[in-house]
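# Quick one, structure for this:
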Amino acid sequence: MNKRALLGAMALCATSFLAHADEDSLRIGIEAAYPPFSFKTPEGNVSGFDYDIGNALCEEMKIKCEWVIQEFDGMIPSLKVRKIDAVLSSMSITEDRMKSVDFSKKYYHTPGKFAMKAGNVINDPLIDLKGKKVGVQRASTYDRFATEQLAERGIEVVRYSSQNEAFLDLASGRLDATLADIVNTNESFIKTAAGKDFALVGPDINDPKYFGRGAGIAVRKGDSANVARLSAAIDAIRDNGKYQQVMSKYFAFDIYGE
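Next up is the predicted model:
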C-alpha cells in the first residue's frame, strides 16, 4: 500500500472511530438546581427525576450518558454550538423553542402554580396580583408568560438564574409571589421549613401557547436521529416499567400526565 493510500485508510478508520464514539455516548445538559427533577446531593452528586430518567434512557439505547451541568438559560446556546448533544432538564416543548431546537416526545407534563403566603386568595392572577412582585426563573416558560401577561397588567416581574433563588426571596419577603412548576414548588419549597407559612394559590397555569405539550428532550434543529431514538426509548421504558420505577422514587402520582 502506498503512502497516500495508507494515510487515506488511517483517516477513514479515525473517522469511523469518532462516529462510533459519538453513537456510543450522548452529552446531556442538566441544571442540577431544580429539585426534585434535578439537584445535587450533600456529597455533590447529581440526582433527581430528570437525571434518573436520562440514565434509564441511555441504558435502553445502550449508550453512555455524559452529563454536563450548567445554568438553564445557557442550555439552548450550548446545544447550538455543540457543547452538548441534548438537554434533559425539564424543558417544556413550546412553539417558540421549536423554532431553535427539536424535541423528543414528552416525558412528563405538569402545570404551573403561584406560591404566596398562606391565606392569600387568587381568583384572577392578572387582577389580584396587580402591584405585586412575582419571581420567575430567567429564560423559563414562566418568564415568557410573566413578561407577556403579568408585566402588561402592572405586575412587577423579577427574574432569577435559578428557581431556588426566587424561593429564597419569597421566604424573606422580597417577593409577594413566585410562579413555577407545581411539583417543584411543592417539593422544594412548600414542604420545607422555609416554606411552611406559604401555599400554592390560584388556578393552574398551563396555557399551551406558553407551556406547550409537556417537558421533552431538546436536540439540535434537524437532528432527527436523536429525536427518533430518544422518543423510542421513552416509549420503551414506559412499557417495560423502568419509567414507573424512577417516578415512584420522587412522586406519589402519575407525572406523565394526559
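
# alpha carbons only for contacts and neighbour counts from here, please
Fine.

# measure stretch 69-80 end to end?
16 Å (C-alpha to C-alpha, to the nearest Å).

# Buried residues, it. List them.
For stretch 69-80, burial by neighbour count (16 or more other C-alpha atoms under 10 Å) applies to 72, 75-76, 78-80.

# For the closest residue to residue 80 other than its chain neighbours, give me its contacts.
Excluding the flanking residues, the one nearest residue 80 by C-alpha to C-alpha, 6 or more residues apart in numbering is residue 220, at 6.2 Å. Residues near residue 220 by C-alpha atoms under 8 Å, 6 or more residues apart in numbering: 79-80, 85-86, 100-102.

# same deal with residue 38?
30-32, 46-51, 89.

# ranges for the helices of the stretch 51-200 of the chain?
All helices of the stretch 51-200 of the chain, identified by DSSP state H, counting those that start in this stretch, fall at 75-80, 125-128, 141-145, 163-172, 182-185.

# circling back: quick one: the buried residues of stretch 69-80 as a markdown table, columns for distance to residue 182 too.
Shown next, in a markdown table, are the buried residues of stretch 69-80 (distance: C-alpha to C-alpha, whole Å):
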| residue | distance to residue 182 |
| --- | --- |
| 72 | 18 |
| 75 | 22 |
| 76 | 24 |
| 78 | 27 |
| 79 | 27 |
| 80 | 30 |
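
# Could you single out the nearest of the residues you listed to residue 109?
Residue 109 has its nearest neighbour among the buried residues of stretch 69-80 in residue 72, at 18.3 Å by C-alpha to C-alpha.

# what about the nearest residue to that closest one once chain neighbours are set aside, how many residues close to it?
Computed as C-alpha to C-alpha, 6+ apart, the closest residue to residue 72 that is not its neighbour in sequence is residue 31, at 5.6 Å. Neighbours of residue 31 under the rule other C-alpha atoms under 10 Å: 27.

# now residue 253
Other residues within reach of residue 253, judged by other C-alpha under 10 Å, total 9.

# Quick check: the gap between the most centrally placed residue in the chain and residue 50.
By C-alpha atoms, centre = their mean, the mean C-alpha position of the chain lies nearest to residue 90, the distance being 1.7 Å. Counting by C-alpha to C-alpha, the separation of residue 90 from residue 50 is 7 Å.

# Here is the second sequence; please produce its structure so I can put it next to the first one:
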Amino acid sequence: MKHMIKASFVATAVSVAAISGAQAQDVKVGVAAEPYPPFTSPDASGNWVGWEVEFMEAVCAEAKLNCVITPVAWDGIIPALTSGKIDMIVGSMSITEERLKTIDFSDKYYNTPTSIIGAKGDDFEATPEGLSGKILGVQVSTIHAAYADKYFAPAADDIKQYQTQDEANQDLAAGRVDAVQADAIALDAFLKSDAGACCEYKGNVADDTAILGAGVGVGLRKGEDELKEKINAAIAAIRTNGTYEEFSKKYFDFDIYGG
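Have a look, this model is predicted:
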C-alpha cells in the first residue's frame, strides 16, 4: 500500500448496474483508504483500479447492485461496516474465526499464501528461528500482525506495526526493519517496483488457518442474509461464466482463487 488517500476520493463510483424493470440496490463498498496494488489503488485521475475493483464491478453487475467505493482507514473498516457507514467490505479481508465473531463473510473469492521478504544478501528463512534477533514489520490490525505476535514475537528482536503496508515496505527498503510479512501477491508487487529492488522473497510462513483464515471474502454485517445470498450467487456465476478468469489473467499468471 502507498500513502493515505485524500478525502476527495471518498465515495468514488465504480459501477452502476443496468437493470431492466427494477431499481438497483445502492451499496457502499468499503475498501482500505491506503492503496494496495495490485488489488486496489487510485490512478492518476483518482479512479480506483486493480484486480479487486474489477472483481467488485463484476460481482455488482451480476448481483444487480449499484456499488460505490467508499475508502476507509483499514483499522476502522470493520466498525464502519457494523455502524452502517458502509454495506460491505471488499478489501482483501481474510475470513478468520476472530472476525466472524463480529461480522459475516461471503464465500471465498481468492486465497494466496502469506510471505516474508527481506534485504538481498541477508540469508534467513520465514521461521521463528530465521527471524531470531531481527526486526519484523507488519501492518496494524491485520492477520499478519496477529500471526507475528503469536509465532515471531518470542524470537524476533521487535515486531513493528505500521498503519499501512507501504510504510512497512519503505522502512524495509531504508534498512529500519529486517523483514516484512504480508500477502504474497502484495509483496510481489513491491519486489517488482523500483523501491523493492533492495529485497527478495524469503519464504512463506507455516499455515495457521485459525489466524490466517481460509481465504478472502466479502465482509458483511451479520443478519444481511439477502445481500449475502446475492454476493455468493454472483461470485459463483462469474467463476462459472469465465468473467473471473478473464479479468484475473490481466494481473496474474496463476489461479488466484487457490485451493
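
# so how far is stretch 96-104 of structure 2 from its chain's centroid?
Stretch 96-104 of structure 2 sits 16 Å away from the centroid of its parent chain (C-alpha atoms, centre = their mean, to the nearest Å).

# Same question for stretch 118-133 of structure 2.
Worked out by C-alpha atoms, centre = their mean, stretch 118-133 of structure 2 lies 24 Å from the chain centre.

# One more: stretch 145-160 of structure 1?
21 Å.

# got JSON lines for the contacts of residue 220 of structure 1, with distance to residue 114 of structure 1 too?
Shown next, in JSON lines, are the contacts of residue 220 of structure 1 (distance: C-alpha to C-alpha, whole Å):
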{"residue": "79", "distance to residue 114 of structure 1": "30"}
{"residue": "80", "distance to residue 114 of structure 1": "32"}
{"residue": "85", "distance to residue 114 of structure 1": "33"}
{"residue": "86", "distance to residue 114 of structure 1": "29"}
{"residue": "100", "distance to residue 114 of structure 1": "28"}
{"residue": "101", "distance to residue 114 of structure 1": "28"}
{"residue": "102", "distance to residue 114 of structure 1": "29"}
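
# ok, and the most crowded of those?
Using other C-alpha under 10 Å as the neighbour criterion, residue 86 leads the contacts of residue 220 of structure 1 with 31 neighbours.

# which residue lines up with it in structure 2?
Using TM-score structural alignment as the criterion, residue 86 of structure 1 maps onto residue 88 of structure 2.

# Equivalent analysis for residue 169 of structure 1, please.
Using TM-score structural alignment, the equivalent of residue 169 of structure 1 in structure 2 is residue 171.

# so what's that match up against?
Per C-alpha under 8 Å, 6+ apart, neighbours of residue 171 of structure 2: residue 177.

# what's the matching residue for residue 60 of structure 2 over in structure 1?
Match for residue 60 of structure 2 (TM-score structural alignment): residue 58.

# What is the burial count for its match?
For residue 58 of structure 1, the neighbour count with other C-alpha under 10 Å is 19.

# That one touches residue 65, doesn't it?
Yes - under the criterion of C-alpha atoms under 8 Å, residue 58 of structure 1 makes contact with residue 65 at 5.9 Å.

# Tell me where the stretch 101-250 of structure 1 has strands.
101-103, 112-117, 133-137, 156-160, 177-181, 198-205, 215-220 (DSSP state E, counting those that start in this stretch).

# In contact with the match of residue 60 of structure 2, which residues are there?
64-65.

# distance of it from residue 75 of structure 1?
Noted for residue 58 of structure 1: a distance of 19 Å to residue 75 of structure 1, by C-alpha to C-alpha.

# what number of residues lie near residue 223 of structure 2?
Counted with other C-alpha under 10 Å, residue 223 of structure 2 comes out at 10.

# With residue 35 of structure 1 instead?
Neighbour tally, residue 35 of structure 1, other C-alpha under 10 Å: 23.

# Same question for the one 4 residues further on.
Residue neighbour count, defined by other C-alpha under 10 Å, stands at 20 for residue 39 of structure 1.

# what about it, which SS state?
Secondary structure, DSSP: H, G, I helix; E, B strand; the rest coil: residue 39 of structure 1 is strand.

# surely it meets residue 46?
Yes - with contact defined as C-alpha under 8 Å, residue 39 of structure 1 reaches residue 46; the gap is 5.7 Å.

# Overlap of the contact sets of the two?
The contact lists of residue 39 of structure 1 and residue 46 share residue 32, where a contact means C-alpha under 8 Å, 6+ apart.

# what sits against the nearest residue to the residue nearest to the centre of structure 1 once chain neighbours are set aside?
Nearest residue to residue 90 of structure 1, sequence neighbours excluded (C-alpha to C-alpha, 6+ apart): residue 215, at 5.3 Å. Taking C-alpha under 8 Å, 6+ apart as the criterion, residue 215 of structure 1 is in contact with 90-93, 106-109.
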